[in-house]
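>>> Mind folding the following:
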Amino acid sequence: MPLTRRLTLLAFAAALAGCATSTAKLSTATVGDYRDTIDLSGKLSVNYQKDGRQESITGNFNWEQRPGAIDVALISPLGQTVATINVTPNSATLVQGGQAPRTADDIDSLTQQALGWPLPVSGLRDWLQGYALDAQGQRFRASPANNSVTTRDGWRLRFVEWQDPAAPQPAPRLIQAERAASGDITDLAIRIVVLPAA
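Below is the predicted model of the structure:
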């Protein structure tokens, strides 16, 4: 795969670790330690099949979430910022080096236009804090004793490791998300590592 295409895919894949459909459309937890303001960084890897070929992408991300806005920096394995994403209640904007900004009403539309394969963008704001909406639309709070759920939109989540397993409500360190098929993409697996705060 050409390097430029790999970096483009990396950028969008990294968005998995820090995007949302639109802050106006995101669920808001009213229980536990859910926070509207967070700063996270981490690593992720994405594996999937498309057109009979196995594809793999790795990268890093920085994620800043404030009430009404999410900002994501997408970083190559060599440490270069390859894209930034800003999500507000009204729009999502993606900027890649040397290209004009791309804007859409929501980040789902924007990434679908660019990639043509699904990103679990609408749930990740919750997932990164150990929450999800289950298949019945009920609030799920992950814990070491209750660490897996199938989401409303068909993702199978497993919260594998924790920042501090002994905490009353531990924050996730390793999240694995899988989806069997979506369009021409099959066997999509995402591994997200949330790094501890500095």
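
>>> going forward, measure contacts between C-alpha atoms and count neighbours the same way
Fine.

>>> How about the residue in this structure that sits furthest from its center?
Relative to the centre of the chain, and counting by Cα atoms, centre = their mean, the farthest-placed residue is Ala166 at 25.4 Å.

>>> How much space separates it from Arg35?
Distance of Ala166 to Arg35, given as Cα to Cα, to the nearest Å: 20 Å.

>>> from what I can see Leu74 touches Phe61, true?
Yes - the criterion here is Cα atoms under 8 Å, and Leu74 meets it with Phe61 at 4.8 Å.

>>> hey, what's in contact with both of those two?
Here Leu74 and Phe61 have Ala14, Ala15 as joint contacts, going by Cα atoms under 8 Å, 6 or more residues apart in numbering.

>>> I'd like the structure of this one too, to check against the first:
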Amino acid sequence: MRLASFIILALLLSGCSGLTPQQQQPITERPWSEHYQALLAADSWQLSGKIGIRSPQESHSANLFWQQLQQHYLIELSGPLGQGGARIEGNTDGISIDIAGEEPLWAATPEALMEQTLGWQFPVQDIRYWVRGIPAPGSYYDLSLKQQLAHKLTQNGWEISYLRYNYQDEFAFPEKLTISRNNLRLTIIAKEWQKPQ
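From the prediction side, this is the model:
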């Protein structure tokens, strides 16, 4: 079950100039449509922080490093959950996951890998939008705003709550968010956002 939880975390993860969370006063609010378009266009970024998963049976956390370069992504998890860590790398041609002490796994899509290992699916492609504070394009969503930023988002049966933002460079980026459905909840804390060099 520990491995299953670990794979769930890995697969759930598939704008941004240099961002280090700071205690700053909120910037002047820009219209939501402007904010949305700017973050939608930010397809290359890097995030360092922590991720936690909680279910009725288990609770785990790990350090998170996530680099997105357009369609290519690299995700590294380390800490108690990883027992030595994991490296996930993928693009439009497929995804591979290398967990310390396990045989490497490969699949054509993150959804296929999740289905093959766990027997159920999650809208994996959506999370790269949710983590930036915007709904994923192409499917229905319900959104409530607070100060022209996403506050609660419901999409594909999942609820995303934005608990804290980091204000820098005339933009606001999620610093803490939860993604939940039924009894499963993920928490992501972004300690640093930056544009890759």
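
>>> care to give me the TM-score?
The TM-score (TM-score structural alignment, normalised by the length of structure 2) is 0.73; 172 aligned residues with a Cα RMSD of 3.1 Å.

>>> re the thing from before, tell me which of Leu74 and Phe61 of structure 1 has more neighbours.
Leu74 (31 against 27; other Cα atoms under 10 Å).

>>> tell me which element that one falls in.
strand 69-75 (DSSP states H and E).

>>> In structure 2, what stretch matches that strand?
The alignment of strand 69-75 of structure 1 onto structure 2 (TM-score structural alignment) spans residues 72-78.

>>> Need the residues that contact that stretch.
10, 13-14, 62-68, 84-92.

>>> Quick one: average offset of that stretch versus structure 1, please.
Following the fit onto structure 1, the mean deviation recorded for stretch 72-78 of structure 2 is 0.7 Å by mean Cα distance after the TM-score superposition for structure 1.

>>> Show me how far that stretch is from its chain's centre.
Put simply, stretch 72-78 of structure 2 sits 11 Å off its chain's centre (Cα atoms, centre = their mean, to the nearest Å).

>>> same thing with stretch 7-24 of structure 1?
Centre to centre, stretch against its chain (Cα atoms, centre = their mean), the figure for stretch 7-24 of structure 1 is 6 Å.

>>> And the helices in structure 1, which stretches?
3-14, 107-115, 124-127 (DSSP state H).

>>> Just give me the mean distance for the shortest one relative to structure 2.
It refers to helix 124-127 of structure 1. Averaged out, helix 124-127 of structure 1 is 0.9 Å away (mean Cα distance after the TM-score superposition for structure 1).

>>> what's the answer for the second one, then?
Between helix 107-115 of structure 1 and the corresponding residues of structure 2, superposition yields a mean separation of 2.0 Å, by mean Cα distance after the TM-score superposition for structure 1.

>>> Many thanks, have a good one.
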